[in-house]
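>>> Okay, predicted coordinates and the sequence, questions at the end:
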Amino acid sequence: MTKKMVTIGVLALQGAFIEHINHLQKAAKSAKSGSLVAGVQIKAVQVRTVEQLKSVDALILPGGESTSISLIAERTGLLVPLQEFVRIKRKPVWGTCAGLILLSDQASKATKGGQKLVGGLHVRCQRNHFGRQTESFSCDLALPFIDPNDPDDRFSAMFIRAPIIDRLLDSDTTDNFEALSLSDENVVYAPKLEADSDDRTLVEVICRLPKTLGSEADDIVAVRQGQIFGTSFHPELTSDVRLHLWWMEECVLPYLE
């Protein structure tokens, strides 16, 4: 019997998109018999045009430079289709680092007029929270697939000029996030869409930084809102493909018709 084809796109305007494609392919091959991923054929493709976006079932917005990605998307006519993909069609999507910024309803430490947002993820993220690239670091995270009773089971995440989520926006604050932003000239916000009023899916905190990091401990670095997933870090820059497999199992395949 021929397996159903599921096409996952990776936005390929700038940043680490090839690495995500490689991880998706490796993760699909690693799926155990009987799992959702093992039951379908995963095709990973680059997305640069509106037509390519229309052809995919799910999408990853990769790390890179969020301002550059948003400007290229706007110039190539992709920004509005991306907003519709996430917020009207409500397709599964994952944003890593810069991709998390783009998916957020609000972004602080941003340059007015320079940063455009896709929106849909009801959070405010803080850009470049950890400073410059020279202050990059890695640490082990307690992600959902990690066995807390196994000291050898770990996922080492890489943070490079990474954002954090510093506010969860519930349904009331989401309705008023434009007004909230007026008090901070360095906050930009995604444009409102009519479909936003129907989206009351709550944001779930998936992961925080470990307490061993001192002042940065408990910073939120991974969230999920239904079929929308966001991470501050770069899982595609490690050799571990388990987070890509978990995303397909939990956030993609259950949401496809």
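Right, received. Where do you want to start?
>>> only C-alpha atoms for contact and neighbour calcs from this point on.
OK.
>>> quick one: Thr7 is in a helix?
No: Thr7 is assigned strand when assessed by DSSP: H, G, I helix; E, B strand; the rest coil, not a helix.
>>> wouldn't it be in contact with Ala58 here?
Yes: counting by Cα atoms under 8 Å, Thr7 does reach Ala58; the two are 6.9 Å apart.
>>> With neighbour numbers in mind, choose between the two.
With neighbours defined as other Cα atoms under 10 Å, Thr7 and Ala58 compare such that Ala58 has more, 27 against 15.
>>> check contacts around the more buried one.
7-9, 91-93, 252 (Cα atoms under 8 Å, 6 or more residues apart in numbering).
>>> how far away is it from Leu11?
11 Å (Cα to Cα, to the nearest Å).
>>> Likewise for Ser108?
Distance from Ser108 to Leu11, by Cα to Cα: 23 Å.
>>> And for Lys116?
16 Å.
>>> Strands of the protein, start to end?
4-11, 40-47, 58-61, 93-96, 104-108, 121-126, 137-141, 155-159, 164-168, 188-189, 204-208, 220-225, 228-231 (DSSP state E).
>>> for comparison:
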Amino acid sequence: MESGPTVGVLALQGDVREHLAALRASGMRAVPVRRASEIEVVDGLVIPGGESTTMSRLLGVFDLLEPLRARIADGMPAYGSCAGMILLASEVLDGRPDQQQLGGLDVVVRRNAFGRQVDSFESDLDVVGVEGGPVRAVFIRAPWVEKAGADVEVLASVPSVGSEGQDPGAAAGRAVAVRQGNVVATAFHPELTGDGRVHALFAEIVRGAG
């Protein structure tokens, strides 16, 4: 039942519907957001996976960039998955020169760090703040965190041996879930697995901020 705060999902591009469903299952009132006026009235915001350079361009086209930056800087809870992590980072590597950042996280992320679409994979990860065992993480052209500031908490990293026994190579030890204050980001897509625990963690942050 939706009885909690209102959380928006940035609905310019990406897997919007899946995030809306996951938030509603966590008891949030979930609404798509496409206008600056809608950003002003939500209690939190999800930036979904998709194509980060396209989303960056559309933020400018729809005059959403500055309103979003202002609300996040003012403490509005935000959660970004995959492309959302890239947009929330203070700096991105291998992005377009004109790509815009929201700057909610003091991290440097590498875009498409895990490779191309054909290199997409799944793994089981222990996530700080998520109880009940490992989270099944789906990585699709995912970023990873190259560097995190002192105020950033790493919630999950790629293990040295994958859940199927595979060698993760250069990805081993890379941070793939982080939190700084009310802002959370994951390199993976919990909205695609039916496991609502990451969204429930974000819902707790939204309630606490309210």
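Received the coordinates, thanks. Not measured: the values here are computed from a predicted model.
>>> what's the TM-score for these two chains?
The TM-score (TM-score structural alignment, normalised by the length of the second structure) is 0.92; 202 aligned residues with a Cα RMSD of 1.4 Å.
>>> of Lys116 and Leu11 of the first structure, who's got more company?
For Lys116 of the first structure versus Leu11, the count of surrounding residues by other Cα under 10 Å is larger for Leu11: 28 against 25.
>>> show me what contacts that one?
17, 46-48, 59-62.
>>> Kindly recompute the last result at 6 Å.
47, 61 (Cα atoms under 6 Å, 6 or more residues apart in numbering).
>>> any idea what it aligns with in the second structure?
Under the alignment (TM-score structural alignment), Leu11 of the first structure pairs with Leu10 in the second structure.
>>> Could you do Leu143 of the first structure as well?
By TM-score structural alignment, Leu143 of the first structure lines up with Val127.
>>> Gly49 of the second structure versus its match, what's the distance?
In terms of Cα to Cα, Val127 of the second structure sits 19 Å off from Gly49 of the second structure.
>>> cool, Phe62 of the second structure as well?
From Phe62 of the second structure to Gly49 of the second structure the distance is 18 Å (Cα to Cα).
>>> Compare these two (neighbour count), which wins?
Counted by other Cα under 10 Å, Phe62 of the second structure and Gly49 do not tie: Gly49 has more neighbours, with 27 against 12.
>>> which ones are touching the more buried one?
14-15, 81-84.
>>> If we use 10 Å, what do you get?
Residues in contact with Gly49 of the second structure (Cα atoms under 10 Å, 6 or more residues apart in numbering) are 13-16, 19, 55, 80-86, 140-142, 186-189, 191.
>>> now do Glu131 of the second structure
So Glu131 of the second structure contacts 197-198, 201 (Cα under 10 Å, 6+ apart).
>>> Weed out the non-buried ones from the residues you listed.
197-198, 201 (16 or more other Cα atoms under 10 Å).
>>> Quick check: of the residues you listed, which lies closest to Val152 of the second structure?
Leu201 (16.5 Å; Cα to Cα).
>>> surely that closest one meets Ser26?
Yes: Leu201 of the second structure is in contact with Ser26 according to Cα atoms under 10 Å; the separation is 9.0 Å.
>>> Contact partners for the residue nearest the centre of the first structure?
The centroid of the first structure falls nearest to Gly95 when counting by Cα atoms, centre = their mean (1.7 Å). Gly95 of the first structure makes contacts with 10-11, 59-63, 101-104, 121, 222, 228-234, as judged by Cα under 10 Å, 6+ apart.
>>> Please repeat the previous calculation with a cut-off of 7 Å.
60-62, 103, 229-231 (Cα atoms under 7 Å, 6 or more residues apart in numbering).
>>> In the second structure, what residue corresponds to it?
Aligned partner of Gly95 of the first structure by TM-score structural alignment: Gly80.
>>> any idea how far Ser3 of the second structure is from Ala25 of the second structure?
11 Å.
>>> okay, now Val252 of the first structure: neighbour count?
Neighbour number of Val252 of the first structure under other Cα under 10 Å is 26.
>>> Thought Trp94 was touching it, still the case?
No: here Val252 of the first structure lies out of contact with Trp94, judged by Cα atoms under 7 Å, at a distance of 9.4 Å.
>>> thinking again about what came up before, mind putting the contacts of Glu131 of the second structure into JSON lines with distance to Leu155 of the second structure?
Shown next, in JSON lines, are the contacts of Glu131 of the second structure (distance: Cα to Cα, whole Å):
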{"residue": "Arg197", "distance to Leu155 of the second structure": "13"}
{"residue": "Val198", "distance to Leu155 of the second structure": "11"}
{"residue": "Leu201", "distance to Leu155 of the second structure": "11"}
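>>> Out of those residues, which is nearest to Ala150 of the second structure?
Of those, the one sitting nearest to Ala150 of the second structure (Cα to Cα) turns out to be Leu201, at 21.8 Å.
>>> what lines up against the closest one once you look at the first structure?
When the first structure is aligned by TM-score structural alignment, Leu201 of the second structure is paired with Trp246.
>>> can you check Glu40 of the second structure too?
So Glu40 of the second structure corresponds to Lys54, using TM-score structural alignment.
>>> Go through the second structure and flag its longest helix.
helix 197-209 (DSSP state H).
>>> roughly how far is that one from the heart of the chain?
13 Å (Cα atoms, centre = their mean, to the nearest Å).
>>> do stretch 24-32 of the first structure as well
With Cα atoms, centre = their mean, you get 19 Å for stretch 24-32 of the first structure.
>>> same check, this time on stretch 95-109 of the first structure
Distance, stretch centre to chain centre, for stretch 95-109 of the first structure: 8 Å (Cα atoms, centre = their mean).
>>> One more: stretch 91-106 of the second structure?
Offset of stretch 91-106 of the second structure from its chain centre (Cα atoms, centre = their mean): 14 Å.
>>> contact partners of that stretch?
Here stretch 91-106 of the second structure has contacts from 53, 56, 69, 72-73, 86-90, 107-111, 148-149, 152, 180, 183, using Cα under 7 Å, 6+ apart.
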